[in-house]
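Enquirer: Following is a predicted model, sequence given first.
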Amino acid sequence: MTIETPTGRLLGTWPDGSPEWHAARASRLGGSDMAAVLGRSPWVSPYRLWHLKAGNVVDGPASDAQARGHYLEDGIRRWWADRHPEFEVATGGTYAHRERDYQLANPDGLVLKDGRPVALLEIKTDSQDDDDVWGKAGTDQIPLYYRTQIQWYLDVLGLEVAHVAVLTARLEFREYTVRYDADDAAILRRRAEMFLDSLMFNEPPDFDGARSTYATVRELHPAIDGTTVELTFEEAAAYCAAKHALKAAEEAELHQRSILADRMGAAKKAAFAGHTIATRQARGESAPFVVAGRKLPDIQPRTEEEDAAA
């Protein structure tokens, strides 16, 4: 079924990863791309995205998490549809904005009323600790990288509401509702145009500390020719200082982990102000070990004056 949206132009309905799907994305920016453009993606840095769009590197095979989401998507869609019999749910396709062709959307589904699209349906699976990532069900409290993707899709399609259906790490179904924000959409478009300009003028983003940036640089230079590069003083000093700082930080973290493990005793979880700071886990017959919580709060040590006041 061909479904047009208020501002979305249907390009086609192709399987993810197909040649047609890749061709549609090559010169356009989708929702997950925009999370990377803004530095909000946990998986793709701005530097890697730039080189992907420039054709200098290619994506590898789908990860286990991506494969899991693909196989579970239809079941989660049917769960949401069963909870909302007042709507019809159609599978999505690949859309571009009618006027701004660089804007791309691949919605997981469209919510229809009397055959007319009235909302977006996005489907997610998440293996992370729910309390650290997702807010209370029924709210709009979803991870920032998903919010970026959804605002982009709403802007492409001309829809005002997105329903988000999630299967959490605890195998619990949840749903959230996100509304279109015109100010956020304007910021996204401006950043998208800046990114596309940087491609046109061959100006890649600065290096950052993302793993995907380092992976990209490795892919850009696959050969080893046996030569030696003489570093400047600044280059050598910066790298050596970073390595020494890393060693010191690892020792400091291990010190604090030992203190935390003793403080927790037989407890499973350590928390502060509603945040999970750490959990104790075990594999097989081995002794339990401490694992840091995800998205730890930025808690700065108190000054002497603050300690005295407390």
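Expert: Nice, thanks for sending it over. Numbers count the residues shown, from 1 in each chain.
Enquirer: Going by C-alpha atoms from here, please, whenever you check contacts or count neighbours.
Expert: OK.
Enquirer: what sits against Gly12?
Expert: The contact partners of Gly12, taken as C-alpha atoms under 8 Å, 6 or more residues apart in numbering, are Gly93, Thr94, Tyr95.
Enquirer: residue boundaries of the strands in this protein?
Expert: Assigned strands in the chain, in chain order: 8-12, 88-91, 94-97, 104-105, 109-113, 116-125, 161-167, 173-179, 269-272, 275-281, 289-292 (criterion: DSSP state E).
Enquirer: Contacts for the shortest one next, please.
Expert: What it means is strand 104-105. With C-alpha under 8 Å, 6+ apart, strand 104-105 has contacts from 25, 28-31, 94-97, 152-153, 156-157.
Enquirer: Sort out which one of those residues lies nearest Arg170 for me.
Expert: Using C-alpha to C-alpha, Gly31 is the member of these that lies nearest Arg170, at 26.2 Å.
Enquirer: Below is structure B, check it against A:
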Amino acid sequence: MSTSSTTNHPYPAPDGVLIGHLTPGTDAWEEARTGLTITATEIAAVVGLSPWLSRFTLWHKKAGLRVAPFEMTPAIEWGTRLEDAVALKWEEEHPGMLAAPAGTWRNRDREWQRATPDRLVYPQPANEFEIPDRADSLLEVKTSPMGDDWGPDGADDGVPVWYRCQAIWQMDTLGLHRVYFAVLISGHDYREYVVDYDEDEAKILRDAAEQFLDDVRQGNRPPIDGADDTYQTIRVQPDGFDDVDVEIPLDEAARYEIAQQQMAAAKTELNAAKSLVLDRIGTGRRAVANGRRIAYRIPKPDGTTKSLNPYKQKEAA
């Protein structure tokens, strides 16, 4: 039987409570994710491990304060467009298993714990009239332009820590014990990974989430950090403009001025370093040092260079 990955199926539910099949970006979807709740995509920010969202920004969002508006990037757009195709590839690689749209869920005992997995995984029914047993796992579909954050195909530790947090939270929300990852890298490199439930990790995340939500209730704002989205959040806080002088601490003034000077010097040094690397690459594609990839060149149609981009280097184990 040919099964579409985009069809909603009336299959038995996991232990969580289904809120609904909500379209990302709609008012209903946003409502299910705002207020004093923590979703699977937010839990990594709670523990300070998200590369996209800071604790500072998440705190403001949960407190009902202003944050910078969501911006649809090409990476997000194409990740959404390719999700069904990658999910179908996973189904083809796993005969006897069906990945059906999951919807938005909350934990049965903790109403504030939310998750919107990409797919629920069921045993493939023998025919279209048979209803399979309850879902036993989840499928997460990801796309990545370069894949530097992902390990080798099938590696036990191949999933980036922020996605591992997401997977543990999803399982803890729905009462399941395995998440499969189907990942498309650079548009052609397909990889798979598995994350199994870990009660100790789940408890760490739950405790951190409860403390975070309590800090929101108590008005305990996280300290300002160096994340770009923290700066964007602070930018949108003022409501008005007063043409007055505001006295600030001397140490903060010195930190700002020194950082400005260091940035100017770093920019000059970076330009020199990029020029040296690009000159070495010439008409090539990548710069390597002792077998390690350092940077890659993106050419224009005429062969000249559009940009030189660094490879992200993982921390040594």
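Expert: Yep, that arrived. Since we're looking at a predicted model, the values are computed, not measured.
Enquirer: Can you match the contacts of Gly12 of the first structure up with the second structure and say which hold?
Expert: Listed in the original numbering, the contacts of Gly12 of the first structure still in contact in the second structure are Gly93, Thr94, Tyr95 (both residues aligned by TM-score structural alignment, their matches' C-alpha atoms under 8 Å).
Enquirer: and Pro19 of the first structure, which of the strands of the first structure is closest to it?
Expert: Across the strands of the first structure, closest to Pro19 of the first structure is strand 8-12 (C-alpha to C-alpha), at 12.0 Å.
Enquirer: chain center to the closest one, what's the gap?
Expert: 24 Å (C-alpha atoms, centre = their mean, to the nearest Å).
Enquirer: Export the contacts of strand 104-105 of the first structure to JSON lines and append columns for neighbour count and distance to Leu188 of the first structure.
Expert: Shown next, in JSON lines, are the contacts of strand 104-105 of the first structure (neighbours: other C-alpha atoms under 10 Å; distance: C-alpha to C-alpha, whole Å):
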{"residue": "Arg25", "neighbour count": "19", "distance to Leu188 of the first structure": "17"}
{"residue": "Arg28", "neighbour count": "18", "distance to Leu188 of the first structure": "14"}
{"residue": "Leu29", "neighbour count": "23", "distance to Leu188 of the first structure": "11"}
{"residue": "Gly30", "neighbour count": "24", "distance to Leu188 of the first structure": "11"}
{"residue": "Gly31", "neighbour count": "25", "distance to Leu188 of the first structure": "10"}
{"residue": "Thr94", "neighbour count": "22", "distance to Leu188 of the first structure": "19"}
{"residue": "Tyr95", "neighbour count": "26", "distance to Leu188 of the first structure": "17"}
{"residue": "Ala96", "neighbour count": "26", "distance to Leu188 of the first structure": "15"}
{"residue": "His97", "neighbour count": "22", "distance to Leu188 of the first structure": "14"}
{"residue": "Trp152", "neighbour count": "29", "distance to Leu188 of the first structure": "7"}
{"residue": "Tyr153", "neighbour count": "29", "distance to Leu188 of the first structure": "11"}
{"residue": "Val156", "neighbour count": "29", "distance to Leu188 of the first structure": "11"}
{"residue": "Leu157", "neighbour count": "26", "distance to Leu188 of the first structure": "15"}
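Enquirer: hmm, back to that, ok, so of the kept ones among the contacts of Gly12 of the first structure, who is nearest Leu220 of the first structure?
Expert: Thr94 (29.9 Å).
Enquirer: Enumerate every residue touching the closest one.
Expert: Here Thr94 of the first structure is in contact with Leu10, Leu11, Gly12, Thr13, Trp14, Trp21, Ala24, Leu104, Ala105, Asn106, Pro107 (C-alpha under 8 Å, 6+ apart).
Enquirer: Can you find the partner of it in the second structure?
Expert: Matched to the second structure by TM-score structural alignment, Thr94 of the first structure sits across from Thr104.
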